[in-house]
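[1] need a structure here:
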Amino acid sequence: MDVAIQSALLLFGIFFVLLLVGVPISISIGISSFVSVLVILPLDTVATIAAQRIFGGINSFALLAVIFFIMAGSIMNNGGIALRLVNLAKLIAGRLPGSLAHTNVVGNMLFGSISGSAVASAAAIGSVMAPLQKKEGYDKSFSAAVNIASSPIGILIPPSGVLILYSLVSGGTSVSALFMAGYLPGILMGLAVMIVAYFMARKRNYKVSDKVTFRQAVSVVLQAIPSLLLVIIVIGGIVAGIFTPTEGAAVAVLYSLVLSLIYRALKWIHVIKILKETIIMTGIVLFLVASSSIMSWAMAITSLPAVISEGLLSISDSPVIIMLIMMLVLLVIGTFMDLTPAILIFTPIFLPIATQLDIDPVHFGIMLVFNLAIGAMTPPVGSCLFIGCSVGNVSIEQVIKPLSYFFVALIITLFFIVYIPEITLFLPELLGL
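    Below you'll find the predicted structure:
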């Protein structure tokens, strides 16, 4: 036990010190994990096993799904799909006060569900909506806050590379079940943002969009259907067992590429940009997975998850209290750590505790992702926050006040997700997953 505590202090102590001095997170994970195991094993053994763990961590066919979804999201971001989804979102939400704000939310839900990327959604939908909202007299800090708060919804609504990553780290939780489980929490997340936007828009007297004719509505729907069919094809194929998540991701790449070519929005310069973005993001993800596999081994060999589990369960044996503690820890972690490394690091720590409390791994996965998604919109390292501010041409200081109202609404929604598991598990159970 003393060795485990000593190793844990070294692991997290070195990790956070390296992060504070600006060392990239993948390198911080690898160095801290390597050093912490030296307490138990000799250097040559640690070096050999660490190299094997690095190779084993990325030697996974399922990881191709994450890579393909990254490429599909990049194609959609450059292929003229966002504008058609924004038009559909405007048709859906156009009669509400502050209709452009609601259009932004629905647009992020639609685009996020197709691209599976919060950052891509914040950039694509935000860049379309910001000029429109400025023209209609919307306060730019309010507009940016709406975009920032709603862009992480795509992390939950499938297809989602993050949920596939959780499936891998958790030891094979059903991807189909996770995909179905993400729908209702994702929709609730969007509704929470829209409710806050509704009251803020009414207070500021933002107007309703003009009515559209039936012919215009039909035209908008018809233009958006090909994009929406991607979700039906990919998710339907995975859930029905027609193809695996990896094959579904490859289908998403091919479909989005063909669709972008049909729209004539994709040029050769875009292809080069897409490949570059995919290569960079793939390198980041694979490096994170590789280094995190060393950390998983370090935690396993030192029995760290068992020590943390005993510590938490010594505080209380109530699932309500333990889940509250885990939720608060993850909220704090999400404010200064990106979602991917947080999932890789904390799933092996908290999932055994959740399983011990008879919490369904699917429910826990959605709770984990929802929790960390909130961190994507908060300083100091929220990726959606920085992209949203850049697209909206506002400073972080300007957007913090309006963003805080959305933050509170999302925390309340998180409590519902955590303590009412039926919200998450209804669709998977209905489909027998």
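
[2] When you work out contacts or count neighbours from here on, use the C-alpha atoms and nothing else.
    Noted.

[3] Stretch 423-432: which residues count as buried?
    Neighbour-count burial for stretch 423-432, counted by 16 or more other Cα atoms under 10 Å, picks out 423-425, 427-428.

[4] so can I have a markdown table of those residues showing distance to Val208 and secondary structure?
    As requested, these are arranged in a markdown table below (distance: Cα to Cα, whole Å; DSSP: H, G, I helix; E, B strand; the rest coil):
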| residue | distance to Val208 | secondary structure |
| --- | --- | --- |
| Ile423 | 32 | helix |
| Thr424 | 33 | helix |
| Leu425 | 36 | helix |
| Leu427 | 34 | helix |
| Pro428 | 37 | helix |
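
[5] Also this sequence, please, to line up against the first:
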Amino acid sequence: MDWIFDYVDETVFAAVLLFGLFFGMLAQGVAIAVAIAVSSILTGLFFLPPDVAFFVAAQKMFAGLDSFTLLAIPFFILAGNIMNKGGIAIRLVNLAKLLGGRLPGALAHTNVIANMLFGSISGSAIAAAAAVGGTMAPLQKKEGYDPGFAAAVNIASAPSGILIPPSGPLILFSLVSGGTSISALFVGGYIPGLLMGLAVIIVAGIIAKRRGMPVEPRPGGREALDTVLQALPSLMMVVVVIGGIVIGAFTATEGAAVAVLYCFALSLAYRLATWREYVEVVQESVVMSASILFLIAASGIMSYVMAITGVPDAIADALLYFQNPFAILLIMNVCLLVIGFFMDLTPAVLIFTPIFLPIAQEVGMDPVQFGLMMIFNLGIGSMTPPVGSVLFVGCGVAGLSIERVSRPLMPFFVTLILALLLVTYVPALTLGLPRLFGLM
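    Next up is the predicted model:
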């Protein structure tokens, strides 16, 4: 098939074929992992003999999973699922109500704070949107909140949890990027995660004040103390796991195993889950882990095909043509936002980290800052149609159509874009804490 390259540049042909096949299969409803693997193998057949192409595909799939650090992902998934079943959400909602109850639109602020707390513990924006949204929706309806506004607040704030550690997407980025420090990513994620939540709180507060939404009555001292004490054991999981990783007591994988044991012990203490539910939790975790691991394995083939055809280098040359770092980072953010509209976070990290990370480093951006910028960006994508998983879950929990929620969601979307630009152009927001703790 070499005659094709007499008329078309090899790299351009590879890029068009690879991504054309990939997005074409996605449009036909093919599973993402299968689309990645099949499009990569078919493209590879134009550049390698068939026996070599299939052998390398199998080799790269195995190599993509041959990592001790990768064990952290299924462990954190299991820990998060145990927390979901163990009666954690209502305790965190009560704590969030205590923290945000004196502001106009108190239940909206409660929703945001609870998503930040629960998302950081469960490590999943979808879990936060479902658990917290399901708890808050009846309370907000009872207080007369507009359903579209309430759902928009829940959807916009749920992704903050994937930036506040422990975070599966940050572990995934560490692996794909070639070993960026997980400790630095975890500690660096606190400020961007808080910034995302604060952006939603500001918009919700302005809207609530204009509409005259109510505040919560001030709780008594004893009631406030009981609320804090009930939520404290759940919050201590983050302290134990992240503290242990930062001080070097254990690795991220060992920390994930500690999180599972801690969550299981806490769930037993609360006595809110049956043994049958624990079996269901393990089954759900196996399915979720298998789907993510298959994605990682398939992305190993795509990364190899892109490397041998020079696709990342060609994209880098095209972007670096602009020479202005400000413009290059802006273009990258626009590309990632568009990608986030059509692709879930996990495959987007797997496919586009090898393409964009070298470009970011070329213009002087640290891998830790780039990773947090990328996860922040794709987190915004998870709340937008047509593929936004958090959007679908949030609408499902609220019992509303996407059209009903889209308009109330727009002010939050715009504010989160401004917060994303701060993360992109102010390195101290992502690198300040890791440097303070000596992790960089």
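
[6] Need the TM-score from the superposition.
    Their TM-score after superposition, calculated using TM-score structural alignment, normalised by the length of structure 1, is reported as 0.99; 432 aligned residues with a Cα RMSD of 0.8 Å.

[7] okay, the buried residues of stretch 423-432 of structure 1 in TSV with distance to Phe416 of structure 1 next?
    Supplementary listing: these in TSV, determined by distance: Cα to Cα, whole Å:
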residue	distance to Phe416 of structure 1
Ile423	8
Thr424	10
Leu425	13
Leu427	16
Pro428	18
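
[8] Translate Leu96 of structure 1 into the numbering of structure 2.
    Residue correspondence, TM-score structural alignment: Leu96 of structure 1 in this structure matches Leu103 in structure 2.

[9] Contact partners for that match?
    The contact partners of Leu103 of structure 2, by Cα atoms under 8 Å, 6 or more residues apart in numbering, come to 109, 205, 215-216.

[10] That one and Gly220 of structure 2, how far apart?
    Counting by Cα to Cα, to the nearest Å, the gap between Leu103 of structure 2 and Gly220 of structure 2 amounts to 17 Å.

[11] Gly134 of structure 2 too?
    As for Gly134 of structure 2, its distance to Gly220 of structure 2 is 27 Å (criterion: Cα to Cα).

[12] These two - which one has more neighbours?
    Neighbours per residue (other Cα atoms under 10 Å) separate Gly134 of structure 2 from Gly220, with Gly134 holding more: 17 against 8.

[13] Please give the element, helix or strand, for the spatially closest residue to the more buried one that is not a sequence neighbour.
    Taking Cα to Cα, 6 or more residues apart in numbering as the measure, Gly134 of structure 2 lies nearest to Val397, with 5.7 Å between them; neighbours along the chain are not counted. When elements are assigned from DSSP states H and E, Val397 of structure 2 belongs to helix 389-398.

[14] got it, and Leu103 of structure 2?
    Per DSSP H and E: Leu103 of structure 2 is located in neither a helix nor a strand.

[15] Tell me which stretches of the stretch 201-350 of structure 2 form helices.
    Remark: helices assigned in the stretch 201-350 of structure 2 by DSSP state H, counting those that start in this stretch are 221-246, 252-270, 275-309, 311-320, 325-342, 345-362.

[16] Can you tell me the closest non-neighbouring residue to the residue mapped onto Met373 of structure 2 from structure 1?
    Matched to structure 1 by TM-score structural alignment, Met373 of structure 2 sits across from Met367. Nearest in space to Met367 of structure 1, with sequence neighbours left out and distances taken as Cα to Cα, 6+ apart, is Val418 at 5.9 Å.
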